[in-house]
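>>> Could you look at this predicted model? Sequence included:
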Amino acid sequence: MKYLIVALALFAGSAEARPIPKADTVFLHGYVYTVDARDSVAQALALREGKIIYIGDDAGTKRLIGKKTQVIHLKGRMVMPGLIDGHMHPQSGGLRMLNCNLNYEALTIPQFQARIQTCVDADTEAGPESWLVVINWFEQNMQPAGTVLTHVALEGVKTARPIMVHSSFGHSNLVNARAMALAGITRDTPDPKDGRIVRDADGQPTGLLEEAAQDLVDKLVPPPSVEKNYRATHLALEAMREQGITSFLDAYTDIETMTAYRTVAAEGGLTARAHFAVLIDSPADYDADKAIAEVLRQKAEFEQKDDGVKPVMKVDTAKLFLDGVYSAPAFSAVMVEPYFEHGRPGQNYGPKPYFSQTQLDDTLIKLAAAGLNPHMHADGDGSVRQGLDAIAAMRKVHPGEDIRPAIAHDEIIDPADYKRYAEVGALPVLSFQWGKPSVDIAASKEALGPLRYALIEPTGLLELYGARIVYGSDWPVDRLDEWLALQVAVTRTAVGEDAVKYPGRLGIDPGLTIAQAIRAITINAAYSLRQDKVTGSLEPGKFADLIVLDRNLLEIKPEAISGTQVLLTMVGGKVVYQAKE
């Protein structure tokens, strides 16, 4: 591919009248993948004051190199825009590094109990009233396959403490009898709106709490201290810059999280452009005006003004949950057609939608008037359709507003709705790593039925129908591994031991090319955050948010993408991570 030469007026008038300003940093002898409108490739780039001032060949940098210019010889390595994660939960990821961690592993009940017992025994300062919070429980991968836990498993842990175990998917908790007693959960406790207390055949609660029922116990657990939140923010930012993430959306934030990030930012430790989505919940007495007023109040308190190329905090998004998850055992995603039972369509369409269509339409219209982007969780095709309908209603009232509505996850979509994303300007925010054969998908195959199973995770199909696809890791629902996700986007296959257990491609979806996958995690994600004018591609005038890789993603086999290592991460021209080698 021919090198791109970008002409830039470096000074007004003749060269004799004014000296050429020199670059702060110049990268030479590289493969500079710009992700511009033509996916152009260059050999070199130059930076000054945190912005890109030149992209082209090595020869064009000579007049920009001065005595103080740092010259980096790439030796053919790939440079690309920094990664932009359009949907994650970084504070939860940081906090989970500080808690009792089951690490997403497949466990038998004795192993599950032993891991939690180790945490209990290690915490010698905790008293019987101290809550033990356990995280990253891969509920769908308990062994042997099909094992469903109840509180009885937790009664085998030798402690008087109340225990709460978080499923890694984030849509269910398992609690012990002590925790249920403290929460007042009995056979007579009604299911809360948008939630379910799982019960046995005799009507007794099993200890498994799904969706909004988690709040019955969550509200009793003391929130993390200011110091713990501060530590979690630093851990999250460290994990992100090692992955090459230079911008992100925290897709469900809280005041404690934004307070911690504000403290870190004031100390100069914010190493990524931080966007935050404030939750709009759907209680029985839902009032859209009050909910949006609270989002705007938090925006006024925490949003920071742009400060040149320096990363700042933006509170520009509202988060709305439209349903839960399609996967077993919850089946809490809203469906157009019912889940299958005994090989045929049954009677279960999933839960009642969390918002009525009128409520959702009204909320999105008012969010647009307030200049806020709606970001909707929708896992099933019924909730996806509801979100698309609400966006269409919003566009009719605000056709000219720069609102960039997102529907996150989109795991099951009715084919009739594929083309609607482009028609109404809806952004599907997808977690590519889910688009492979896995234990949770296999466990849900029968309930989905043959058609939905064949079309599950329709990444490539949405691309074919013109949707602007955005990537979001949903970390810590999974381990933070952006490069595995990019590989799966292309191959649709599992890796490592999972590839042996679950061979072959997932479904009939064609997947993405690596170029399409890269755009989803760079310029498309920048667009979703309304910062595509300054990030997401490497072009003169844009911020110098970039990464250097140990391999060329466009020249290696797709199966090698997941092994990618980030050698350097730069945000606004400042190096925020550099590999040891």
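That came through, no problem.

>>> all contacts plus neighbour counts: C-alpha atoms, from now on.
OK.

>>> Run through the neighbouring helices and strands of the one helix or strand Arg241 maps to.
Secondary structure from DSSP states H and E places Arg241 in helix 226-243. If contacts are counted by 3 or more C-alpha pairs under 8 Å, 6 or more residues apart in numbering; DSSP states H and E, helix 226-243 sits against helix 90-96, helix 255-266, strand 566-571, strand 574-578.

>>> among those, which is nearest Val315?
When the helices and strands packed on helix 226-243 are compared for distance to Val315 using C-alpha to C-alpha, the nearest one is helix 255-266, at 9.3 Å.

>>> The nearest residue to Tyr354 once chain neighbours are set aside: how many residues sit nearby?
Taking C-alpha to C-alpha, 6 or more residues apart in numbering, and ignoring the residues beside it in sequence, Tyr354 has Leu322 as its nearest neighbour in space, at 5.3 Å. Summarising burial for Leu322: neighbours were counted as other C-alpha atoms under 10 Å, giving 28.

>>> sorry, back to before: could you export the helices and strands packed on helix 226-243 as TSV, including mean neighbour count?
TSV is the format used below for those (neighbours: other C-alpha atoms under 10 Å):
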stretch	mean neighbour count
helix 90-96	24
helix 255-266	18
strand 566-571	24
strand 574-578	17
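
>>> Out of the ones you listed, which gets nearest to Pro190?
Pro190 sits nearest to helix 90-96 of all the helices and strands packed on helix 226-243, at 28.9 Å, using C-alpha to C-alpha.

>>> ok, second structure coming up, stack it against the first:
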Amino acid sequence: MIPPERLRRRTLLATGLASVAAIPSAVAPAASPRPRSGAALVVHNARVLTGVAGAPPQEAIAVGRDGRVLATGPSAVVRRHAGRDTDVVDAAGATVMSGIVDGHAHPVGAGVRSLKLSLEHRSFTVDQLQGTLRGFLEESDGSEPDGWLEVVDWNPVGLLPPGTEAHHRILDALPTRRPVALIGADGHVAWVNRRALDLAGIDRGTPDPPAGSIARGPGGEPTGILRDDALYAVTRLIPGPGGEQLYDACSRVLTRAAAQGVTTFLDAACTDWELGVYAALASSDRLPQRVAAALRLDPDEVADPPEALAWLREARAKHREVPGLAIRTAKVFLDGVIEHPSRSAALLDPYLDGDGRPTDHRGDLHATGARFAKLATLLDRHGFQVHAHAVGDRAVRTALDGYEAARRANGPRDNRHTIAHLQLVHPDDLPRFRRLGVVACMQLQWAMRNEWTVEALLPYLGERRHRWLYPARGLERNGAVLAGGSDWPVDPLGVWNQIRTAEDREGNSARQGALYPEREGLERASALRMHTAGSAYQLRMDRLVGRLTPGRAADLVVLDRDVTRIPVQQVGDAQVRLTLVGGKPVFDADTEEGKRVRAEMMLSPLTSARPASYPGTGTGTGTGSGAGRSRCGCGAPGPATARA
């Protein structure tokens, strides 16, 4: 690590002409501003990663006054671009590289979640959980008897001892009449009390929604566990934040993301509501990143492709003038999540029962192959990209089949359709990604051994399929374009841990070791490239961002170390010293604001606002730092997910 004080900065100022300053103003000629000359910024004595495959690191980079890369090369050559008012930074041998392009996240959701009470992904016994919830109730006792107690970051596999089942009776025992909802960290499951079920109108006769399920006991009575779209019956009733409180929260978390080097996001499940938030942030100069929006299609729209196309066009036209916001992608959910107890991801072969015996359960496919193919074909024909949530191997195959149908009908159109998550991919399908031009967007911070990939998964998949988990190297070896995404706020945002885990399959927070690193770990260069050039390619922004070559936008980060040479265990601890978007600083660790943001990040991870010191939360165990949810938060509903 390079100490911050060694990252030296100076501005080259114009010299002399002191005699002119001494001339009395009455007789001095009118001063005219001297034209600014040279580059806006030169960073030298660096390891500049241009992102061009096979290209060696350069020593320096110059950023033009138009916010684009002017030149890279040897320090002696690039410094010739410095003028009298060029900002010059000595990187002291640290890495300069493209800013991080996050190919799958939920930034507005992170802002909303930062305002809510949190269980911080911890594991609890029933007594510990009830004690923590009693503390939350006491803090807000003015909300009796009808105010919702909503708590986020509940760990669906963290009820102790292992095997303890969540049931509304546990929440009903709390000393309150209020409706209670614990929202799973994955955004695909919720646990609610009887009062919440009653308010949502969920009883023995309530049918499951098309893309979700209501857990039931032996007699058919709801247990209080709601999966996927069944959550909406409850979450639509819970008031959400709005106005300046919401915009300030989103601005705060986006600034902290910039402090980790994120310069572009794909918001992977937008509705009109999220688009409105981005428009408000942009209008008040509080949107530091570029944002691509994937508009979430509900099951009815997936079944009605012309309606889906009409909404995409309408939303794009409505927000066309919002600076920094691009709308050209549709989001489709093909399945749920794979871990026990949810097991809603769609598998080719049935789940096991935990003792190695096959069951008749293969998970839930939220759209038939024919329906998805029809949608993909229409959107592809009109230039829209499809971003499919597919966790299980049957969902992955359904997505590939749909994209193949679109290619067969329309020919190659370079829309770069994408499959996100790819937790389980059948080996036969690995070569199809390159052949069909499908991008593999992976969240590799989950590729580690912990309770999610071992206790909640291995017994239900078996050894053979377990070895297929997160097949990053297999996809790369078969020629697929890899892109990186965080799925933030399912985990606290940890960009450099994502990159580390892509390589060593263990990361900063694994508690049971690495997950088949010899089989699926990536080389360092590949791990860096998938989170920059790979995601830029996915978002169809690769001519603008993702590489540092002349003419591309100066979306870059200056780090505190050379991430190409340090041991892999140190990659996750990398710190960003400077982040630029279009040549404009959006985070600078040497400013007072930068120091304040960094201090906040040291106190709490980039997740919910509820600190670990809150009475009751310290009684749990586990992952206050967010140790790999192995899930997707893109199902997590916001305060107003229904489109206006």
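Arrived safely, thanks for sending. This one's a predicted model, so the numbers in the text were calculated from it and none came from an experiment.

>>> mind listing the helices in the stretch 51-200 of the second structure by residue range?
Per DSSP state H, counting those that start in this stretch, the stretch 51-200 of the second structure carries helices over the ranges 75-78, 107-113, 126-139, 168-172, 194-200.

>>> Out of these, which one sits most buried?
Most buried of the helices of the stretch 51-200 of the second structure by mean neighbour count (mean count of other C-alpha atoms under 10 Å) is helix 107-113; its value is a mean of 25.

>>> so where is that helix in the first structure?
When helix 107-113 of the second structure is aligned against the first structure using TM-score structural alignment, it corresponds to residues 90-96.

>>> average distance between that stretch and the second structure?
Stretch 90-96 of the first structure: mean distance to aligned residues in the second structure after superposition is 0.9 Å, counting by mean C-alpha distance after the TM-score superposition for the first structure.

>>> Identify the residues contacting that stretch?
Taking C-alpha atoms under 8 Å, 6 or more residues apart in numbering as the criterion, the residues outside stretch 90-96 of the first structure that touch it are 135-136, 228-229, 231-237, 250, 257, 475-476.

>>> do stretch 155-173 of the second structure as well
Outside of stretch 155-173 of the second structure, the residues within contact range by C-alpha under 8 Å, 6+ apart are 119, 121-126, 130, 180, 184-185, 189, 191-194, 223-225, 340-341, 451-452, 456.

>>> ranges for the helices of the stretch 501-644 of the second structure?
517-520, 524-529, 535-538, 568-571, 592-603.

>>> ok, back up a step: what's the closest of the helices of the stretch 51-200 of the second structure to Val495 of the second structure?
Taking C-alpha to C-alpha as the criterion, helix 107-113 is the member of these that comes nearest to Val495 of the second structure, at 13.9 Å.

>>> ok now the closest one, how far from the chain's centre?
The chain centroid and the centroid of helix 107-113 of the second structure are separated by 11 Å, computed with C-alpha atoms, centre = their mean, to the nearest Å.

>>> for stretch 488-497 of the second structure, same thing?
A distance of 7 Å separates the centroid of the chain from that of stretch 488-497 of the second structure, by C-alpha atoms, centre = their mean.

>>> what stretch of the first structure does it fall on?
Structural correspondence for stretch 488-497 of the second structure: residues 475-484 of the first structure, per TM-score structural alignment.

>>> Give me the buried positions along that stretch.
Buried residues in stretch 475-484 of the first structure, counted by 16 or more other C-alpha atoms under 10 Å: Trp475, Pro476, Val477, Asp478, Leu480, Asp481, Glu482, Trp483, Leu484.

>>> which other residues reach stretch 451-458 of the first structure?
Counting by C-alpha under 8 Å, 6+ apart, stretch 451-458 of the first structure makes contact with Asp410, Glu411, Ile412, Ile413, Trp434, Gly435, Lys445, Leu506, Gly507, Ile508, Asp509, Gly511, all of which sit outside it.

>>> Please repeat the previous calculation with a cut-off of 7 Å.
When contacts are taken as C-alpha atoms under 7 Å, 6 or more residues apart in numbering, the neighbours of stretch 451-458 of the first structure outside the stretch itself are Glu411, Ile412, Gly435, Lys445, Gly507, Ile508, Asp509.
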